[in-house]
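[1] Could you work out the structure for the sequence below:
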Amino acid sequence: MKIRKMKTYQIEFFTAAIVIVLVVGGLAYSFASMPPSDDSSDDIELLLDRAGSADSTPKAMQRSTPVVLAEARAMSFERSITVSGSIQAKRFALVSARVPGTLDAVFVDEGDVIEANKTELFQTDSVKLSKAVAIARQELTVSQCAVQEKQAMFEKSAAVKQQAENDLRRSQELLGKNAMAIQEVEKVESQYKQCEADVKHVRALIDLATAQWEQAKLNVTIAEKDMADSLVVSPICGRVSERLCEPGEMAGAGTAVLRIEDLSLLEVSVYLPAEYYAEVIPNQTAMRVRVGDTDLETRMVSYKSPTVTHQLRTFKVEGLIESPPPCVVPGCLAEVTIVTDRREGIGVPAEAVQNRAGHSVVFAVQGERAVEIEVETGRHAEGQLEIVRGLDVGTAVVAMGQTLIENGSPVSIVQEQSL
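    Okay, the predicted model is just below:
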């Protein structure tokens, strides 16, 4: 077995030697058959270099790396938070029946334009309430007649009293002349006192009838008010967004029949984490609002909730949207950016900053070679990274190809980005 293995090894060795000889001979024949030219010496030198010249490695390392430059520019950097919020109407009304009862009619439908204090919305139990008004007015008439009756009774009682008073005076005169018995005088005096009491009684009846008359007047006023309240008009301007009840259904007090929203003034509301509470100041903190493809520009925060919810540790922030475009309506999803701080600084493309040996660096180009510059970074904005220290405005830095170079590497500028 050992002899067989050695023989196999020798055969492989001799076969490889023969192949090398044939390859070298083929190359020699090829160069010998090539026509003479000025570049033949260069080709031979290149082949020799590839074959293992001692100087081949340094020449390969001297190749330039193509790079793209971008200038550091002055720009604004913000501390902000972007969250999703919702659009809702600032002014809205859930209109319910003032007088409970059956809905006779609903005069508006969803989408209708409403005018405040003019547009009739719906009515409840108009027949019942109209009859109640008629009854109250009839009771008022009855009470008025009762007052007139009591006044007539008073006049009668007053006349009887006057007659009794005259009889008493004459009886007393006759008694003074001893022309009338004292018992008869006492009877006349008793009749006078009874007539006087009747007058007081009738006066009390007149006061009672007058009070009942006033009560009937108030009942008429209440009945008329209930009748007027059965027909509900719009409390605000806007449009009907929801119709919650239909004719024939019972509408109790406090049960919403329609929802009306004023679309001329909207508000966007979002919830922010509690750590931003001190940084958000109403009428000072800016917010950018975007709904779909519609940019609603920058506006101020109009409201901040006075407390933070203990369940989620968030607080509510709102901003007004005056005269919104037609595509922005209540219920839309909004992308809101709350800007808590803003400052000017120097920015470079974020990808231009590399982390080398635990330090943030950028590469500039000087004399066709890369120069490594250590920098201190800050905030991000629009794909740019803030350079707090280490770089000046206008300095060109490598924005593409920076991952392939080191400090001192030869580079070739392909183009400069325009920011």
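
[2] Please count neighbours and contacts with C-alpha atoms only from this point.
    Noted.

[3] Now Asp341. Nearest residue, chain neighbours left out?
    Distances taken as CA to CA, 6 or more residues apart in numbering put Arg79 closest to Asp341, at 5.0 Å, once the chain neighbours are dropped.

[4] by contact count, what packs against the lengthiest helix in the chain?
    Looking across the chain with DSSP state H, the single longest helix is helix 126-176. The contact analysis (3 or more CA pairs under 8 Å, 6 or more residues apart in numbering; DSSP states H and E) places helix 126-176 against helix 182-230.

[5] Please name the residues that touch Val414.
    66-68 (CA atoms under 8 Å, 6 or more residues apart in numbering).

[6] Distance to Thr221 and secondary structure added to the residues you listed, as CSV?
    Listed next are the contacts of Val414 as CSV, based on distance: CA to CA, whole Å; DSSP: H, G, I helix; E, B strand; the rest coil:
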residue, distance to Thr221, secondary structure
Pro66, 93, strand
Val67, 90, strand
Val68, 87, strand
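
[7] Among those residues, which one has the most neighbours?
    Of all these, the highest neighbour tally under other CA atoms under 10 Å goes to Val67, namely 22 neighbours.

[8] quick one: that residue and Ala396 touch, right?
    No. Assessed by CA atoms under 8 Å, Val67 is found out of contact with Ala396, at 11.4 Å.

[9] Here is the second sequence; please produce its structure so I can put it next to the first one:
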Amino acid sequence: MKTANTTHQPKLSQAVNSIEPSGIRRFFDLAASMDNIISLGVGEPDYSTPWNVREASIHSLERGLTAYTANAGLPELRKSISRYLLERFQLEYDAGNEVVVTVGASEGIDLALRSIVDPGDEVLVVEPCFVSYAPLVSLAGGTPVSVPTSIEADFMVEPDLLAEKVTEKTKAVMLSFPNNPTGAVMDNETMQRVAEVCIDNDLIVISDEIYAELSYDCDHQSVPILPGMHERTILISGFSKSFAMTGWRIGYVCAPQMYAEAMLKIHQYGMMCASTMAQYAALEALENGKDVMEEMIISYRQRRNYFVESLKESGLECHTPGGAFYAFPSIKKTGLTSAEFAERLLLEERVAVVPGSVFGEGGEGHVRCSYAASMAQLEEATERIGRFVAKYLSADVESR
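    Below you'll find the model as predicted:
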């Protein structure tokens, strides 16, 4: 018989202990404690959810539509998602068996990984990338393997490097284009070569296309439309970015039936279903919210052009992002690490950006700046950034 022990010793899982807290949060918490901050750190639109979308959710409450939906989501929403993907991206998914509505795209990523990863499996993670990818691979029992990209290649995947990273343990690759944090898009030729690597090595592809609508210089080419890719791709998307619905936490996964059913099983036990009221809002967004989305795209393109050009004028190297709403300038000329640059910029000029190092290999030497802010804020922010950069560039010259 064990001796009674009145002191509890926490017994956390090794998987949880192995991952670090989000590197973004420290800067957000610091910025929240300061005045006169211009935040270019938050990855969400500066638009409010369109009124008709909000009203649809309110009306669902007034009608008493507050019960659970089907685990996979409202049938009419899944049908609308299927129609939308066909009309906009020429993708064909059966609404009844290949579409699952999730609690944001983030749950979709988690479901995709947990449905395919076994202990010991390797998952190639193209970086820089959204901060959750590698930790979620680890939490699913797999091993994340970084595939870095670079500003020299416009942050596109280099197919030969991707192929070099494949081992007998590799099961999947995670792609995200348009990319967070770089804003990069993949040209059609390079994406086709990446697809060939995946086919040759029989890899599953998890393609996070949450920023698909926010493509500025060319039409978005979705991964599963490529020859041989539909049957091996799990598509992740949602309403947060293109419909300004971040707080609603509503997304979806689309995949061949076998994968969709596997993800649905996990979703049933973990979430039951996405918020009913949010689902009705999402339905309205798809049916009657595209005009507002197109207005946002035009506005973001204008802001991108202004912001990137201003960064270049300040002396920072910055590739022109083809999508999303982020610029990812190189700050190496200042002699500061990305964390030092972000912290000093915040303290000295009251501008919040995110250090590139938190986004994985290839991110160091850069910072992420969201241009989903008003033009007035961007103008003031670029003035402050220019003043900050000039000081450090001058100091570097004087030290030589």
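
[10] Can you give me the TM-score here?
    Once superposed, the chains reach a TM-score of 0.18 (TM-score structural alignment, normalised by the length of structure 2), with 107 aligned residues with a CA RMSD of 6.0 Å.

[11] Could you report the distance from Ile206 of structure 1 to Gln144 of structure 1?
    From Ile206 of structure 1 across to Gln144 of structure 1, the span is 11 Å (CA to CA, to the nearest Å).

[12] Which one's more surrounded, those two?
    More crowded of Ile206 of structure 1 and Gln144, by other CA under 10 Å: Ile206, with 21 against 18.

[13] Would you agree that one is in contact with Lys150?
    Yes. Contact status for Ile206 of structure 1 versus Lys150: in contact at 5.1 Å, counting by CA under 8 Å.

[14] could you say which helix or strand contains the residue nearest to Asp341 of structure 1?
    strand 73-89 (DSSP states H and E).

[15] Next SSE downstream of that strand?
    Using DSSP H and E, the helix or strand that follows strand 73-89 of structure 1 towards the C-terminus is strand 92-96.

[16] List the buried residues in that following strand.
    If you call a residue buried by 16 or more other CA atoms under 10 Å, then strand 92-96 of structure 1 has these buried ones: 92-93, 95-96.

[17] List just the nearest of those to Ile3 of structure 1.
    Of all those, Phe92 has the smallest distance to Ile3 of structure 1: 104.4 Å, by CA to CA.

[18] And the nearest residue to the closest one once chain neighbours are set aside, how close does it get to Ala93 of structure 1?
    Of all residues not flanking Phe92 of structure 1 in the chain, Glu261 sits nearest, at 4.3 Å (CA to CA, 6+ apart). When distance is defined by CA to CA, Glu261 of structure 1 is 7 Å away from Ala93 of structure 1.

[19] ok so Arg301 of structure 2 is a strand residue?
    No. With DSSP: H, G, I helix; E, B strand; the rest coil as the criterion, Arg301 of structure 2 is helix rather than part of a strand.

[20] how long is stretch 114-125 of structure 2 end to end?
    Stretch 114-125 of structure 2 has an end-to-end distance of 15 Å (criterion: CA to CA).

[21] same deal with stretch 225-242 of structure 1?
    Stretch 225-242 of structure 1 has an end-to-end distance of 27 Å (CA to CA).

[22] I'd say the residue nearest to Asp341 of structure 1 and Gly378 touch.
    No. Arg79 of structure 1 lies out of contact with Gly378 (CA under 8 Å); the separation is 10.5 Å.

[23] Touching, Arg203 of structure 1 and Ala152? I think so.
    No. Between Arg203 of structure 1 and Ala152 there is no contact under CA under 8 Å: 10.7 Å.

[24] and stretch 13-25 of structure 1, which residues are buried?
    Under 16+ other CA under 10 Å, stretch 13-25 of structure 1 has no buried positions.

[25] Could you tell me how far that stretch lies from the centre of the chain?
    Centre-to-centre, stretch 13-25 of structure 1 and its host chain are 84 Å apart (CA atoms, centre = their mean, to the nearest Å).

[26] Could you do stretch 355-371 of structure 1 as well?
    On the basis of CA atoms, centre = their mean, stretch 355-371 of structure 1 sits 47 Å off its chain's mean C-alpha point.

[27] From Ala197 of structure 1, how far out is Val19 of structure 1?
    Counting by CA to CA, the gap from Val19 of structure 1 to Ala197 of structure 1 is 158 Å.
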